[in-house]
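> The following block contains a protein sequence and its predicted model.
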Amino acid sequence: MRIVILDSADEVAAYGAEIFIRCIRQKPAAVLGLATGSTPLALYRRLIDANRDAVVSFAKVSSFNLDEYLGLAGDHPQSYRHFMNTHLFDHIDINPDNTHVPPGDAADPLQACADYDKLITKLGGIDIQLLGIGRNGHIGFNEPSSGLQSRTRVKTLTRATIDDNARFFSTQEFQPHLSITMGIGTILEARKVVLLATGAAKAGAIKAAAEGPLTASCPASALQMHPDALLIVDAAAAAGLERKAFYKHIERENQKLLQSLGKT
């Protein structure tokens, strides 16, 4: 696991966006794993700008989102399909047929979960998976106690996650307590994983994920097992890390090495 600590949330978004842009330019038909929530929004805005300025094209790209609320159709304003259309897909040159979000209104959710994993495999697997992290360490909707080899499945949301997401729903609006989510095992099969975290509220989760034990109590700690996992965090999210100086030193040395090899 590699950890990059930057000064601000804006730098986190810029750093993360550049990784995705380089991936697509190297492999125009890349398969992206995408996430919702407030943290990726600044990254998506940068991807939109890069597409508008002809820096990168999504014409051959396919995408798979991590999760969706069970019980919400894709046109529901609180659905993650609607979120992705509004904040990314409608503003870039991606083929809508190549964008995949778990079907929250599936007649057979269990079969839909199995089909989702099969489609990822059929398209060659995910090249780069974007993640956020919940305050309780969840990735996707893999809540604490999720199996570390779990597959895409129906998952009950914890009270903490429900409360965190309540701000997106009006007081009279139905808020789902179930979801379809990629499993941790599904996520770990991505060739590269990029997790973004900003703000002091995420400091405890980042410390547990990066420096705590590998445990189902902190689902994000499973990224310790991934051969190419990158955590990009701002200073506030990194505040709880005990080895901040070491991570910064390693990153400086990595940049020197890359520069010497002409790869930056």
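Arrived safely, thanks for sending.
> okay, CA-based contacts and neighbour counts for the rest of this
Fine.
> correct me, but R2 touches H226?
No. Using Cα atoms under 8 Å, R2 is not in contact with H226; the gap is 10.3 Å.
> can you map out the helices along this structure?
Per DSSP state H, the chain carries helices over the ranges 9-26, 41-52, 80-87, 109-122, 159-165, 184-188, 203-211, 244-260.
> Among these, which comes closest to V101?
Proximity to V101, assessed across the helices of the chain by Cα to Cα, is greatest for helix 80-87 (6.0 Å).
> report the angle between the axes of the closest one and helix 41-52?
Angle of helix 80-87 versus helix 41-52, following axes from the mean of the first three to the mean of the last three Cα atoms, to 10 degrees, is 50 degrees.
> For helix 80-87, buried residues please.
Judged by neighbour count using 16 or more other Cα atoms under 10 Å, the buried positions of helix 80-87 are 80-85, 87.
> Distance to G33 for the helices of the chain - can I get that in TSV?
Output for the helices of the chain, formatted as TSV (distance: least, Cα to Cα, whole Å):
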stretch	distance to G33
helix 9-26	10
helix 41-52	13
helix 80-87	12
helix 109-122	10
helix 159-165	21
helix 184-188	9
helix 203-211	20
helix 244-260	25
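> which one of the ones you listed lies closest to L148?
With Cα to Cα as the criterion, L148 lies closest to helix 184-188 of the helices of the chain, at 5.4 Å.
> Next up, a structure to set beside the first:
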Amino acid sequence: MEIIYARDYEQLSKQAARYVYQFVASRPKVTLGLPTGETPIGFYRELVALHRDNQLQLDGMVTFNLDEYLGLPPQSPQSYHFYMNRHLFEPLGLPLEQTHIPNGLAKDPEAECQRYEEEIRRHGGLDLVILGVGRNGHIGFNEPGTSFDRRTHVVTLAESTRQANARFFPSLEDVPTQAITMGIATILEADEIILLASGSTKAEAVYHLIEGHKVTEQWPVTALKRHDRVTVFLDREAAALLSTAKETRSP
């Protein structure tokens, strides 16, 4: 596991964007797993800026998002379809037929999960997955207690997750209670994984991943210990509980 320390969120976003830009630029075809939430917004902004300065060849780029709320139409401002179009797909100029996001309005959500898994396999699996992490250690929407053997599945969101995401909705009552999420087993099959963590609320989850001794389903992020190609991008607040952070931070 490689750890890259940043002074702050802005530097973290630039570092991660350069990493992913170079990853995509070095391959004629690439399949990415993509996150949503607050942390990736700066990363997407910086990736778009790099593309504008020196354009990537996008015809070989395919994306699969980690998750989507159940019950939200794609045009809802709170849906992850809307989020991705706003923050990455439209600014990047990526054709929507090269993007994949679970259908939150699927009449049969379980069948949609199976379809999504089959589509990932049809594209040869994921070359790189970019993750955020929740304050309770969730990756994607894989909440504490989720089996590491799960593939794309329907999840009931933890109350702490709904409360953390309530700022994006008119009220807590409007936050969906369920979502479709890429499973941990699917994530771990990616060739490479990067994790973005910013802010003090992520510090405990980061500690369990990097210095904790257990791989435990109570902290889903610790599943990444089982992968041999993980790069973690941290700002100072997210790294606050790490014993080695002071010696290895960027100046």
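Nice, thanks for sending it over. Remember, predicted model here, so these are calculated numbers, not experimental data.
> Quick TM-score on the pair, please.
A TM-score of 0.95 describes the superposed chains when it is computed by TM-score structural alignment, normalised by the length of structure 2; 249 aligned residues with a Cα RMSD of 1.6 Å.
> quick one on the thing from earlier: quick one: which of the helices of structure 1 is nearest H177 of structure 1?
Proximity to H177 of structure 1 (Cα to Cα) singles out helix 159-165 among the helices of structure 1, at 6.9 Å.
> what sits up against that closest one?
134, 136, 177 (Cα atoms under 8 Å, 6 or more residues apart in numbering).
> Okay, A203 of structure 2 and N65 of structure 2: tell me how far apart.
Distance, A203 of structure 2 to N65 of structure 2, by Cα to Cα, to the nearest Å: 25 Å.
> hang on, I meant P95 of structure 2
In terms of Cα to Cα, P95 of structure 2 sits 15 Å off from N65 of structure 2.
> Compare those two (neighbour count), which wins?
Taking other Cα atoms under 10 Å, P95 of structure 2 and N65 do not tie; N65 has more neighbours (22 against 13).
> which residues does that one contact?
33-35, 100-102.
> Would you mind putting the residues you listed into a markdown table with neighbour count alongside?
What follows is those, written out as a markdown table (neighbours: other Cα atoms under 10 Å):
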| residue | neighbour count |
| --- | --- |
| G33 | 23 |
| L34 | 20 |
| P35 | 24 |
| H100 | 18 |
| I101 | 19 |
| P102 | 25 |
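> Closest to D149 of structure 2 out of those?
Nearest to D149 of structure 2 among the contacts of N65 of structure 2 is G33, at 17.9 Å by Cα to Cα.
> Please report how far the residue nearest to the closest one when sequence neighbours are not counted lies from S13 of structure 2.
In this structure, G33 of structure 2 finds its nearest non-sequential neighbour in V129, 4.2 Å apart by Cα to Cα, 6 or more residues apart in numbering. With the distance defined as Cα to Cα, V129 of structure 2 ends up 16 Å from S13 of structure 2.
> How about G60 of structure 2?
With Cα to Cα as the criterion, G60 of structure 2 and S13 of structure 2 are 24 Å apart.
> neighbour count winner among the two?
Set G60 of structure 2 next to S13 and count neighbours by other Cα under 10 Å: S13 wins out with 26 against 13.
> right, and L32 of structure 2 touches T63 too?
Yes. If you go by Cα under 8 Å, L32 of structure 2 and T63 touch, sitting 4.7 Å apart.
> any idea how far E38 of structure 2 lies from Y83 of structure 2?
In terms of Cα to Cα, E38 of structure 2 sits 10 Å off from Y83 of structure 2.
> hmm, I was thinking of L72 of structure 2
In this structure, L72 of structure 2 and Y83 of structure 2 are 12 Å apart, going by Cα to Cα.
> Give me the neighbour count for the nearest residue to M84 of structure 2 once chain neighbours are set aside.
Closest residue to M84 of structure 2 apart from its sequence neighbours, by Cα to Cα, 6+ apart: T36 at 7.5 Å. When neighbours are counted by other Cα under 10 Å, T36 of structure 2 registers 22.
> likewise the one 10 residues further on?
E46 of structure 2 is flanked by 20 other residues according to other Cα under 10 Å.
> Spit out the contact partners of it.
Shown in contact with E46 of structure 2 (Cα under 8 Å, 6+ apart): 13-14, 17.
> L148 of structure 1 too?
With contacts defined as Cα under 8 Å, 6+ apart, the neighbours of L148 of structure 1 are 183-185, 216, 219, 222.
> next one: G71 of structure 2
G71 of structure 2 makes contact with 104-105, 176, according to Cα under 8 Å, 6+ apart.
> Filter those residues down to the buried ones, PyMOL style.
Selection of buried members from the contacts of G71 of structure 2 for PyMOL, criterion 16+ other Cα under 10 Å:
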select buried, resi 104+176
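> can you list the contacts of G71 of structure 2 in JSON lines and add distance to L234 of structure 2?
Below are these laid out as JSON lines (distance: Cα to Cα, whole Å):
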{"residue": "G104", "distance to L234 of structure 2": "31"}
{"residue": "L105", "distance to L234 of structure 2": "35"}
{"residue": "P176", "distance to L234 of structure 2": "29"}
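> which of the contacts of G71 of structure 2 show up in structure 1 as well?
For the contacts of G71 of structure 2, the contacts that persist in structure 1 are 104-105, 176, with contact defined as both residues aligned by TM-score structural alignment, their matches' Cα atoms under 8 Å.
> Strands along the stretch 51-200 of structure 1, start to end?
Along the stretch 51-200 of structure 1, the segments classed as strands by DSSP state E, counting those that start in this stretch run 62-65, 67-69, 99-100, 128-131, 153-156, 178-181, 192-197.
> Show me the contact partners of the third one.
Contacts made with strand 99-100 of structure 1 from outside it, assessed by Cα under 8 Å, 6+ apart, are listed as 62-65.
> The fourth one too?
Outside of strand 128-131 of structure 1, the residues that reach it under the criterion Cα under 8 Å, 6+ apart are 20, 23, 31-35, 139-140, 187, 190-196.
> same thing but at 6 Å, please
Around strand 128-131 of structure 1, the neighbours that count as contacts under Cα atoms under 6 Å, 6 or more residues apart in numbering are 32-35, 191-195.
> And for L188 of structure 1, nearest residue in space, chain neighbours not counted?
H226 (6.3 Å).
> Equivalent analysis for R135 of structure 2, please.
Nearest to R135 of structure 2 is K202, by Cα to Cα, 6+ apart, at 5.0 Å.
> what about the one you found, how many residues close to it?
23.
> Next: E253 of structure 1.
Neighbour number of E253 of structure 1 under other Cα under 10 Å is 12.
> ditto for E2 of structure 2
When neighbours are defined as other Cα under 10 Å, E2 of structure 2 has 12 of them.
> The residue mapped onto I41 of structure 2 from structure 1: neighbour count?
Per TM-score structural alignment, the equivalent position to I41 of structure 2 in structure 1 is L41. Using other Cα under 10 Å, L41 of structure 1 is surrounded by 16 other residues.
> Sweet, I'm off.
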